[in-house]
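Asks: A predicted structure for the sequence below; I have some questions about it.
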Amino acid sequence: MKNVSLRSRTVADIDSQVVKILKGLGNPEPPVDLRVVRELLKLDQGYYSTTDDSLLRETFSRLKVAGLQVLLRPTLLRDAVRSLSLKALYLPDQKRILLDKDLPILKHRWNEAHEIGHDIIPWHEGMMLGDTKQTLSPTCHEMMEAEANYAAGQLLFLGTRFSEEAAASAPNIEAVKKLSKDFGNTVTSTLWRLVEHGHAGRPMVALVTGHPHRGRREAAFDPAAPCRYCVESPAFRERFGHLTEIDLFGTVVGYCGAQRGGSLGQTETILSDRNRDGHVFSFETFYNRHEALTLGFWLRPHVPVRPAWSPAAASF
């Protein structure tokens, strides 16, 4: 699944909301404390569990002013949580965020920031409380999720602060790990951020997949959809967006080893742009024992090596 491109006006509107929050916090140093963000926005936080019916029922008992449909059919929210594999919920009429307590704590940070994103985007409240064909459409839902993800990234990576620090070093997995530690976010979300905002104007791409080696793939691996996420920088989408996830995954398979964790390998490869001109990219893949993280970035134009001319060769 490829990342969604937002309109420039939408980006500007969300940026202005995040700037207000960061100013309200005194432009903090990384990592940003989401507890302080919730206090500033007067947001409440709670937990639910997809495996504990008693906790789900307790959650429902506290929904005193939630949507009428949920009050009349309390199993609706429970079924949605389970069938859609929701990781967090935002209840705009209660100013309340609910996190799935069964997920690893490290993932709570991004999920919480994502729901904060829904809260600070002015047009999301009306759409989330509505029940029209537009708000229920997959396209609308996808766009709202992309907008909330963008807001979460701006908040967790402190606006332009991340871009400035990322641009100061060469793009590679080690740089991603360091930035992940500095900003207190997962390596996966940091890799995503680096590709979208770390080196403006440079074609970059990231893949989040299962283990790419044929001997270590999961039983549910689908060769027609090999990537959980495919993140393209604006420059990559413009010049190389015609390349499919299958094309890119094939490049990764070509150099990755079967290691159980850590670096799976790296290589330089040639990708053709929309004009069929070749370009040299560096690719490297790291496996954290849960998912494989691949970073590919542009190095230089590819100049084909032509054989030297000689009289002897010309005689043939």
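Replies: Thanks, I have it. Nothing here was measured: the structure is a model prediction, and the numbers come from that model. Numbers count the residues shown, from 1 in each chain.

Asks: For the rest of this, base every contact and every neighbour count on C-alpha atoms.
Replies: OK.

Asks: was I right about Val187 contacting Val176?
Replies: Yes. Val187 is within contact range of Val176, at 6.6 Å (criterion: C-alpha atoms under 8 Å).

Asks: Looking at the two, which one has more neighbours?
Replies: Val176 (23 against 18; other C-alpha atoms under 10 Å).

Asks: hang on, the more buried one packs against Trp192?
Replies: No. Applying C-alpha under 8 Å as the test, Val176 and Trp192 come out as separate, 9.5 Å apart.

Asks: And the helix or strand in which Leu248 is found, what's buried?
Replies: Applying DSSP states H and E as the criterion places Leu248 in helix 245-255. By neighbour count on 16 or more other C-alpha atoms under 10 Å, the buried set for helix 245-255 is 245, 248-249, 251-253, 255.

Asks: elements contacting it?
Replies: strand 227-232, strand 262-272 (3 or more C-alpha pairs under 8 Å, 6 or more residues apart in numbering; DSSP states H and E).

Asks: Please name the residues that touch Ala146.
Replies: Ala146 makes contact with 3-4, 6, according to C-alpha atoms under 8 Å, 6 or more residues apart in numbering.

Asks: with the residues you listed in mind, which one is nearest to His290?
Replies: Set against His290, the nearest of the contacts of Ala146 by C-alpha to C-alpha is Asn3 (20.7 Å).

Asks: And the strands in the stretch 51-200 of the chain?
Replies: Per DSSP state E, counting those that start in this stretch, the stretch 51-200 of the chain carries strands over the ranges 88-91, 96-100.

Asks: CSV for those, including distance to Arg73 and mean neighbour count?
Replies: As requested, these are exported to CSV (distance: least, C-alpha to C-alpha, whole Å; neighbours: other C-alpha atoms under 10 Å):
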stretch, distance to Arg73, mean neighbour count
strand 88-91, 16, 22
strand 96-100, 19, 21
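
Asks: so which of the ones you listed gets nearest Met143?
Replies: Ranking these by proximity to Met143 (C-alpha to C-alpha) places strand 88-91 first, at 16.3 Å.

Asks: another one to put next to it:
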Amino acid sequence: MVKNVIIKAKTALDIDRRIERVLKDLGNPEPPLDLEVVRELLELDLAYYTANDPGVLQEVVSKLTMAGKQVIARPSRILDAVRKWDLRALYIPDRKKILLDKDQPLLKHRWHEAHEVGHSLLPWHAGAMLGDNEHTLIPSCHEKLEAEANFAAGRLLFLRDRFAEECLAQDPSFDALKELKKTYGNTYTTTFWRGVETWGKELPILGLITDHPHVFQRGADFDPKYPCKHFIQSSAFAAKFSTTRETDVFDQVVSYCRGNKAGPLGEADVVLTDDNGDDHVFHFESFSFHHQTLTLGVYQAPYKRLVAVA
């Protein structure tokens, strides 16, 4: 499955307090947040590498020295981590340095940088950044650390409760997300993700990030067993619909989506079954942004079966 990891409430509160301190030290800035100012405050350095060119990454690693001595005990560990996890960015605690893959689209640099800032703010991540021990190499542990850094990045880039207040003042919709994207200067994907999580604390909401669902628009590498890049479950959705499968939801999306390459692809009421076996109605709408499709599913009501009376 590609479902997002729901982090523990206590951990989320700890992370949020650290983000609150950063924003307070910055004077509670207006959106969009300037990450260069954040790095200056935290005394973080930024450099670039090219994942497609091992020589460039090796050169960056070789420069990570202090007083003529190698900072990292085993520099090859950085190269191993990049290859193992297919990293697009990484944080090196020893040198307080963030490395970004410059081959990634510029629009993604902002999120990747904020994600690594998140790692830098969480002291319990320091020993796990490069797979320092067997425990941190376990996929479930890696996913947990990434989820925590994502949470920190989201709270930072969306200015904590300010985004939540503006988001909750509007009904869940793509129109609302487009306005919030403009205000906070982040991508549609990250704004969509934060919107699903914010709107979905009390109301079950899910979000899908996929390639185009229409059969005539799918790429050659489409895998019907894993049709979603991300299956975003809000906390309220995860609590009641944890057994919902991405393939079943994707099939529902396929049933109503049109074949146009960009723009609105369609909408429909979809019935999903909760963990108790009861059916519920969600309203789905899908929007294609050329390179990917976002689908928003919002809870409506319990499903009422119509019984014919003779």
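Replies: Yes, it's here. Quick caveat: nothing in here was measured; it's all calculated off a predicted structure.

Asks: Superposing both, give me the TM-score.
Replies: With the length set by TM-score structural alignment, normalised by the length of structure 2, the two chains reach a TM-score of 0.93; 305 aligned residues with a C-alpha RMSD of 1.7 Å.

Asks: returning to what we had before: need the winner for burial among the helices and strands packed on helix 245-255 of structure 1.
Replies: strand 227-232 (a mean of 20; mean count of other C-alpha atoms under 10 Å).

Asks: Where in structure 2 does whatever helix or strand comes next after that strand align, residue-wise?
Replies: The first helix or strand that comes after strand 227-232 of structure 1 along the chain, using DSSP H and E, is helix 234-240. Counting by TM-score structural alignment, helix 234-240 of structure 1 falls onto residues 235-241 of structure 2.

Asks: Same list, the buried residues of helix 245-255 of structure 1, but as a markdown table with distance to Phe162 of structure 1 please.
Replies: Converted to a markdown table, the buried residues of helix 245-255 of structure 1 look like this (distance: C-alpha to C-alpha, whole Å):
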| residue | distance to Phe162 of structure 1 |
| --- | --- |
| Glu245 | 27 |
| Leu248 | 27 |
| Phe249 | 28 |
| Thr251 | 29 |
| Val252 | 27 |
| Val253 | 31 |
| Tyr255 | 30 |
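
Asks: Return the member of those residues nearest to Ala12 of structure 1.
Replies: Glu245 (29.2 Å).

Asks: which residues touch the closest one?
Replies: 1, 225-227, 230 are the contacts of Glu245 of structure 1 under C-alpha under 8 Å, 6+ apart.

Asks: same thing but 7 Å
Replies: 227, 230 (C-alpha atoms under 7 Å, 6 or more residues apart in numbering).

Asks: Distance-wise, check it relative to Val19 of structure 1.
Replies: 34 Å (C-alpha to C-alpha, to the nearest Å).

Asks: go on, His279 of structure 1?
Replies: Taken as C-alpha to C-alpha, the span from His279 of structure 1 to Val19 of structure 1 is 37 Å.

Asks: just Trp123 of structure 1 next, same as before
Replies: 18 Å.

Asks: Looking at the two, which one has more neighbours?
Replies: Comparing Trp123 of structure 1 with Val19 by neighbour count (other C-alpha under 10 Å), the higher total belongs to Val19, at 17 against 11.

Asks: aligned partner of that one in structure 2?
Replies: In structure 2, Val19 of structure 1 lands on Glu20 (TM-score structural alignment).

Asks: Phe281 of structure 1 reaches His302, doesn't it?
Replies: No. Contact criterion C-alpha atoms under 7 Å: Phe281 of structure 1 and His302 do not qualify, at 9.3 Å.

Asks: Those two: who's more crowded?
Replies: Phe281 (21 against 15).

Asks: so that one sits in a strand?
Replies: Yes. Applying DSSP: H, G, I helix; E, B strand; the rest coil, one finds Phe281 of structure 1 inside a strand.

Asks: which SS state does the residue lying closest to it once chain neighbours are set aside fall under?
Replies: Among residues not flanking Phe281 of structure 1 along the chain, Trp298 sits closest, at 4.5 Å (C-alpha to C-alpha, 6 or more residues apart in numbering). Using three-state DSSP, the structure places Trp298 of structure 1 in strand.

Asks: looking at this, the match of Val19 of structure 1 is in a helix?
Replies: Yes. Per three-state DSSP, Glu20 of structure 2 lies within a helix segment.

Asks: and it, how far is that from Tyr184 of structure 2?
Replies: Noted for Glu20 of structure 2: a distance of 17 Å to Tyr184 of structure 2, by C-alpha to C-alpha.

Asks: Repeat that for Arg21 of structure 2.
Replies: 19 Å.

Asks: So the two - more neighbours on which side?
Replies: Just comparing Arg21 of structure 2 and Tyr184: by other C-alpha under 10 Å the higher neighbour count belongs to Tyr184, 17 against 12.

Asks: Not counting its neighbours along the chain, what's nearest that one?
Replies: Pro32 is the one closest to Tyr184 of structure 2 (C-alpha to C-alpha, 6+ apart), at 4.5 Å.

Asks: Give me the neighbour count for that neighbour.
Replies: Residues near Pro32 of structure 2, counting by other C-alpha under 10 Å: 15.

Asks: what's the answer for Leu296 of structure 2, then?
Replies: Burial of Leu296 of structure 2 is recorded as 24 neighbouring residues (other C-alpha under 10 Å).

Asks: Touching, it and Ser286? I think so.
Replies: Yes. Using C-alpha under 7 Å, Leu296 of structure 2 is in contact with Ser286, at 6.5 Å.

Asks: and Gln252 of structure 2, what does it touch?
Replies: Contacts of Gln252 of structure 2 by C-alpha under 7 Å, 6+ apart are Val270.

Asks: Which position in structure 1 pairs with it?
Replies: Gln252 of structure 2 maps onto Thr251 in structure 1, by TM-score structural alignment.

Asks: Val231 of structure 1 and Lys107 of structure 1: what is the separation?
Replies: For Val231 of structure 1, the distance to Lys107 of structure 1 - C-alpha to C-alpha - is 19 Å.

Asks: for Asp52 of structure 1, same thing?
Replies: To Lys107 of structure 1, Asp52 of structure 1 is 19 Å away according to C-alpha to C-alpha.

Asks: One more: Pro301 of structure 1?
Replies: From Pro301 of structure 1 to Lys107 of structure 1 the distance is 38 Å (C-alpha to C-alpha).

Asks: same thing with Arg9 of structure 1?
Replies: 29 Å.

Asks: Neighbour count: these two, which is higher?
Replies: Lys107 (15 against 9).

Asks: Please say which position in structure 2 that one maps to.
Replies: With TM-score structural alignment as the criterion, Lys107 of structure 1 pairs with Lys108.

Asks: how about the nearest residue to its match, chain neighbours excluded?
Replies: Closest to Lys108 of structure 2 by C-alpha to C-alpha, 6+ apart is Thr187, at 7.7 Å.
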